[in-house]
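Peer 1: Structure of the sequence below:
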Amino acid sequence: MSETNLQYPIGTFEPKPFSNTLKEKMLSDLAALPALMEMAVKDLDEYQLNTPYRHGGWSPAQFVHHMADSSINYYTRCKFALAQDNPTITPFDQDAWITLNDAAVPVNVSLTLLHALHNKWEKLLTGLSDKDWMRTVVYPDREKPVKLWNLVSVSVWHGKHHTQQIVAFRESKNW
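Peer 2: As a prediction, this is how the structure comes out:
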């Protein structure tokens, strides 16, 4: 598999307009993501978990820890969007975060966190009104506010993207 296919195995994010059908699918995907990530790294040994998936890329273990960090941030952004009017959110430097000491914990710690957080996150979003999905947050570096719908959409794509990177990497290595 080429490096491009390993880098974007499901393609790049493409926003979709709000619909109840897509909302239900997205909530289902959000709830399922931790189990899919867990299956993606199941039975990998320490060497495999810590092998970068491409030159200059992250390892499966780093992806798992990154998904925990990212999910914490997206979950918090969703709560801000629902609890405040158009709050400004703080971006996080994912490359710096992945070098911090907590990135060295076993992957099962981050997987456990993902399971708990996604359960809580899915409950937070279930039953929101269509109007709630249009609430916004402000990224300091963007001109327009971002809707809750788009926050969750990109987050779900992001989780699928990294999960599939691990799966494609495993397949390329016959692991």
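Peer 1: Only C-alpha atoms from now on, for both contacts and neighbour counts.
Peer 2: Fine.
Peer 1: Now the terminal residues of stretch 96-113, how far apart.
Peer 2: Stretch 96-113 has an end-to-end distance of 20 Å (Cα to Cα, to the nearest Å).
Peer 1: buried stuff in that stretch?
Peer 2: Using 16 or more other Cα atoms under 10 Å as the test for burial, stretch 96-113 gives 98, 103, 107, 110-111, 113.
Peer 1: Restricted to helices, list the residues you listed.
Peer 2: 107, 110-111, 113 (DSSP state H).
Peer 1: Flag every buried residue along whichever helix in the chain runs longest.
Peer 2: Assignment by DSSP H gives helix 148-173 as the longest helix of the chain. Neighbour-count burial for helix 148-173 flags 148-170 (criterion: 16+ other Cα under 10 Å).
Peer 1: And the buried residues of stretch 96-113, which is closest to R77?
Peer 2: Of all the buried residues of stretch 96-113, R77 sits closest to L113, with 17.2 Å by Cα to Cα.
Peer 1: wait, what's in contact with that closest one?
Peer 2: The neighbours of L113, taking Cα atoms under 8 Å, 6 or more residues apart in numbering as the test, are A68.
Peer 1: Would you do the same for the sequence below? I want to compare the two.
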Amino acid sequence: MQDIDILRYPIGKFAPAQTYTFEQTEKAIEQIAHLPKKLTDLVGKWGDERLDTPYRPDGWTVRMLVHHITDSHINAYVRTKLALTEDNPTIKPYKEGEWAKLPDSLLSIAPSLVILSNLHLRWATILESLSEKDLQRTYHHPENGREFSLHQVIALYAWHGEHHYQHIYQLATRNNWLEHVV
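Peer 2: Prediction:
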């Protein structure tokens, strides 16, 4: 991997498994449940200078990443509920790059951290209650013409949260900003 690829994909690109065990999915749900606290512990007290630092050249700032994680996981939560209440629903894609340009991406990260914390509480509560049969439920993604099982969705969003957390964590490591992180 080239240096820029390491900055772009600090934990590698998401590689979906052919199948998922219930135990793998439980571990991914645990990652989803703990992401808000982990992220808040890392960036919750950072000032504007750190929050407005891009995690890589030509990359989003930390502030934009926090807002993006929240936007993305709101969509994932809604898609999860759709898959559980409808038969293979077609979900609505969104243009994440365009969302990142909207004025709310310049706000303090506090509202997004609060939303993320409450959202993940609700999402994890649902996910933790799912049976193996529930985890097989799917939704259709029209951009790539594929169906995604909830097993896959859970794995993807566990990866997604850690992917962006590592963008920020590794930036903090490079800049010696980790004095208060445990």
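Peer 1: quick one on the thing from earlier: counterpart of the longest helix of the first structure in the second structure, which residues?
Peer 2: Aligned by TM-score structural alignment, helix 148-173 of the first structure corresponds to residues 150-175 of the second structure.
Peer 1: Same question for stretch 78-90 of the first structure.
Peer 2: The aligned range for stretch 78-90 of the first structure is 80-92, by TM-score structural alignment.
Peer 1: contacts for the matching stretch?
Peer 2: With Cα under 8 Å, 6+ apart as the test, stretch 80-92 of the second structure has contacts from 79, 134, 137-142, 147, 150.
Peer 1: In helices only, show me the residues you listed.
Peer 2: Among the contacts of stretch 80-92 of the second structure, the ones falling in helices (DSSP H) are 79, 134, 150.
Peer 1: From Y157 of the second structure, how far out is the residue nearest to the second one when sequence neighbours are not counted?
Peer 2: The shortest distance from D134 of the second structure to any residue other than its chain neighbours is 7.1 Å, reached at L84 (Cα to Cα, 6 or more residues apart in numbering). The spacing between L84 of the second structure and Y157 of the second structure, counted by Cα to Cα, is 17 Å.
Peer 1: S131 of the second structure now?
Peer 2: Computed as Cα to Cα, the S131 of the second structure to Y157 of the second structure distance reads 19 Å.
Peer 1: tell me the contacts of the most centrally placed residue in the second structure?
Peer 2: The residue lying closest to the centre of the second structure (Cα atoms, centre = their mean) is G161, at 3.3 Å. Going by Cα under 8 Å, 6+ apart, G161 of the second structure touches 32, 35, 69.
Peer 1: change it to 10 Å
Peer 2: 31-32, 34-36, 39, 66, 69-70, 72-73 (Cα atoms under 10 Å, 6 or more residues apart in numbering).
Peer 1: N75 of the second structure too?
Peer 2: 69, 81, 91-94.
Peer 1: Work out for me the element it sits within.
Peer 2: Assessed by DSSP states H and E, N75 of the second structure sits inside helix 62-85.
Peer 1: Helix 150-174 and that helix, what's the angle between them?
Peer 2: Here helix 62-85 of the second structure runs at an angle of 170 degrees relative to helix 150-174 (axes from the mean of the first three to the mean of the last three Cα atoms, to 10 degrees).
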